[in-house]
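# coordinates only, sequence not included:
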């Protein structure tokens, strides 16, 4: 049956930023499809709650609280997977993000910090994971990018630049690592995560955002998790080097930050 191709039974995944939001939803989806999961983010309480959901799905979770803005901490998750589960098949580079700032307020230090948190950490974990993946015959990597990596909006100089870099890193890594390791990305639109809580709590602002999205709704973390599952499972076995746009059809930012002309 075609649904069998969406199973990852017996596989082992590492998901960064997996305490909540897209990372948590992706980790739970992979577990429900049969994988054991290494979870990592800063807050252990959040990770333990996700681990309990994974246990309810009949799979195992290993919790690694860490500051993943440190590429070395991200890289260490590959060894943790091998030590605890004996293998590694799937990596979801979800951790990332940065605050919007006007271009002239975006210092080089701010830009470089955003690059390290969004791109360097993904590279560190991917390069650490690949040798372990190859021991088991190969694997799949998914990088969580953003619609702001391909469209322009005021205030997103750092965020848009680094997410655009992560998208192209995906294409380059896929070329280097084919055929045994597939690398893809998800370009995420406006999704109901903790970063959007303040906005979503304002009914007028929420309505304004929804009206700007062609599908007329804010995405759910599970929308992205389903895409991650496709890309990491045998269902996506013929897909590599691609950036899947799970963004509700956005062609412009869903929220104008209101930054004035110079």
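Right, received. Where do you want to start? Since the structure is predicted, the reported quantities are computational estimates derived from the model, not experimental observations. Numbering: from 1, shown residues only.

# Going by C-alpha atoms from here, please, whenever you check contacts or count neighbours.
Will do.

# helices or strands next to the lengthiest helix in the chain in the packing?
Looking across the chain with DSSP state H, the single longest helix is helix 157-177. Applying 3 or more C-alpha pairs under 8 Å, 6 or more residues apart in numbering; DSSP states H and E, we find helix 157-177 packed against helix 108-115, strand 139-146, strand 181-188.

# in it, what's buried?
Residues 157-171, 173-174, 177 are the ones in helix 157-177 that count as buried (16 or more other C-alpha atoms under 10 Å).

# what's the answer for stretch 89-108, then?
Neighbour-count burial for stretch 89-108 [16+ other C-alpha under 10 Å]: 89, 90, 91, 92, 93, 94, 95, 96, 97, 98, 100, 101.

# re earlier: can I get the helices and strands packed on helix 157-177 in a markdown table including distance to residue 80?
Putting these into a markdown table (distance: least, C-alpha to C-alpha, whole Å) gives the following:
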| stretch | distance to residue 80 |
| --- | --- |
| helix 108-115 | 25 |
| strand 139-146 | 16 |
| strand 181-188 | 19 |
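
# nearest to residue 232, of the ones you listed?
For residue 232, the closest of the helices and strands packed on helix 157-177 is strand 139-146, at 5.4 Å, according to C-alpha to C-alpha.

# what separates the closest one from the chain centre, distance-wise?
A distance of 6 Å separates the C-alpha centroid of strand 139-146 from that of its chain, computed with C-alpha atoms, centre = their mean, to the nearest Å.

# can you list contacts of it?
Residues from elsewhere that reach strand 139-146 (C-alpha atoms under 8 Å, 6 or more residues apart in numbering): 88-95, 122, 126, 130, 133, 160, 163-164, 166-167, 170, 180-189, 228, 231-232.

# ok, now stretch 74-91?
Here stretch 74-91 makes contact (C-alpha under 8 Å, 6+ apart) with 11-16, 36, 38, 62, 64, 68, 121-122, 124-129, 132-133, 135-136, 138-142, 232.

# ok, second structure coming up, stack it against the first:
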């Protein structure tokens, strides 16, 4: 059955930034497909809620509250090996940066954005690699980038640059880890999560974004989770070094910050 290719039975996954939004949806989707999951974010209460949802599917969950920009890189990998004895999938979802006018952006802002969106994920990947390479059937790494990493938008100099770097890092890491470990990325567009809740609640703003999106709507977290499951599972076994654009068909930005011409 072709649906069997989307199963993760007996596998263990790490999902960062999993207290809510895309990370929570991906972690729950993996559990529904049969995986045990190590989840992490900075907010323990949110993690506990997601862990309970994972356990309700019949799978096991380990919640590790941590600021990954300051934590030891092997923290989550050690938790996976100690609890489950293996590691098969790593999802580097943690990241982000607040919009800021370009001329107000300083070097330290770019350093912080690059560290949070690229360096943290790289260090976890390096810690995970020996375990992924040691599996008979290898492993899968999925980096969450953004449509802003390829589409220019005012105010997104820090975030877009970091996410563009993460997309190319994905290609480079895939080449180094071939053929046993596949490394891919997902570039979401405007997805209804807490990051967009203000926009989604405003009919005018939401309507403007939807009308500028070819599919005429915002995305749902489970649609990104489905893409992650594809990349993590045997269904995506012939993909590496690729970026899946789960963005409603965007060819241009669908959200512009109200920044004036200089």
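Perfect, I can see it now. All values derive from a computational prediction rather than experimental measurement.

# if we can go back for a sec, and among the helices and strands packed on helix 157-177 of the first structure, the most buried is which?
Mean neighbour count (mean count of other C-alpha atoms under 10 Å) peaks for strand 139-146 among those, with a mean of 28.

# any idea of the angle that strand forms with strand 181-188?
Between the axis of strand 139-146 of the first structure and that of strand 181-188 there is an angle of 20 degrees, by axes from the mean of the first three to the mean of the last three C-alpha atoms, to 10 degrees.

# Strand 139-146 of the first structure vs the second structure - mean distance after superposition?
Compared with the second structure after fitting, strand 139-146 of the first structure has a mean deviation of 0.3 Å; criterion: mean C-alpha distance after the TM-score superposition for the first structure.

# tell me the angle that strand makes with helix 157-177.
Using the same axes, to 10 degrees: strand 139-146 of the first structure against helix 157-177 is 160 degrees.

# Let me know whether residue 22 of the first structure touches residue 222 as I believe.
Yes - if you go by C-alpha atoms under 8 Å, residue 22 of the first structure and residue 222 touch, sitting 7.2 Å apart.

# okay, the two: which has more neighbours?
Remark: of residue 22 of the first structure and residue 222, residue 22 carries more neighbours, 28 against 19, as counted by other C-alpha atoms under 10 Å.

# Confirm that one sits in a strand?
No - under the criterion used here (DSSP: H, G, I helix; E, B strand; the rest coil), residue 22 of the first structure is helix, not part of a strand.

# Contact partners for it?
94, 193, 221, 222, 224, 225.

# Quick check, the last one in contact with residue 25.
Okay, so that is residue 225 of the first structure. Yes - using C-alpha under 8 Å, residue 225 of the first structure makes contact with residue 25 at a distance of 5.6 Å.

# Distance from the longest helix of the first structure to the middle of the chain?
13 Å.

# Show residues contacting that helix.
97-103, 106, 110-111, 114-115, 118-119, 143, 145-146, 148-152, 181-185, 187, 240-243.

# helix/strand/coil for residue 91 of the first structure?
strand.

# should've said residue 15 of the first structure
Secondary structure of residue 15 of the first structure, per three-state DSSP, is strand.

# and it, how far is that from residue 75 of the first structure?
12 Å (C-alpha to C-alpha, to the nearest Å).

# who has more neighbours, these two?
For the pair residue 15 of the first structure and residue 75, the greater number of neighbours falls to residue 15 (26 against 20), based on other C-alpha under 10 Å.

# Tell me which residues touch residue 223 of the first structure, please.
Residues counted as contacts of residue 223 of the first structure (C-alpha under 8 Å, 6+ apart) are residue 246.

# so it is in which element?
helix 221-232 (DSSP states H and E).

# how far apart are that helix and its match in the second structure?
With mean C-alpha distance after the TM-score superposition for the first structure, helix 221-232 of the first structure averages 0.3 Å from its match.

# Check how far the next helix or strand after that helix sits from its aligned residues in the second structure, on average.
Once helix 221-232 of the first structure ends, the next helix or strand along the chain (criterion: DSSP H and E) is strand 243-246. In this overlay with the second structure, the average offset of strand 243-246 of the first structure from its partner residues is 0.5 Å by mean C-alpha distance after the TM-score superposition for the first structure.

# Show me what strand 243-246 of the first structure packs onto, helices and strands only.
strand 181-188, helix 221-232.

# now with 6 Å?
Secondary-structure packing of strand 243-246 of the first structure (3 or more C-alpha pairs under 6 Å, 6 or more residues apart in numbering; DSSP states H and E): strand 181-188.
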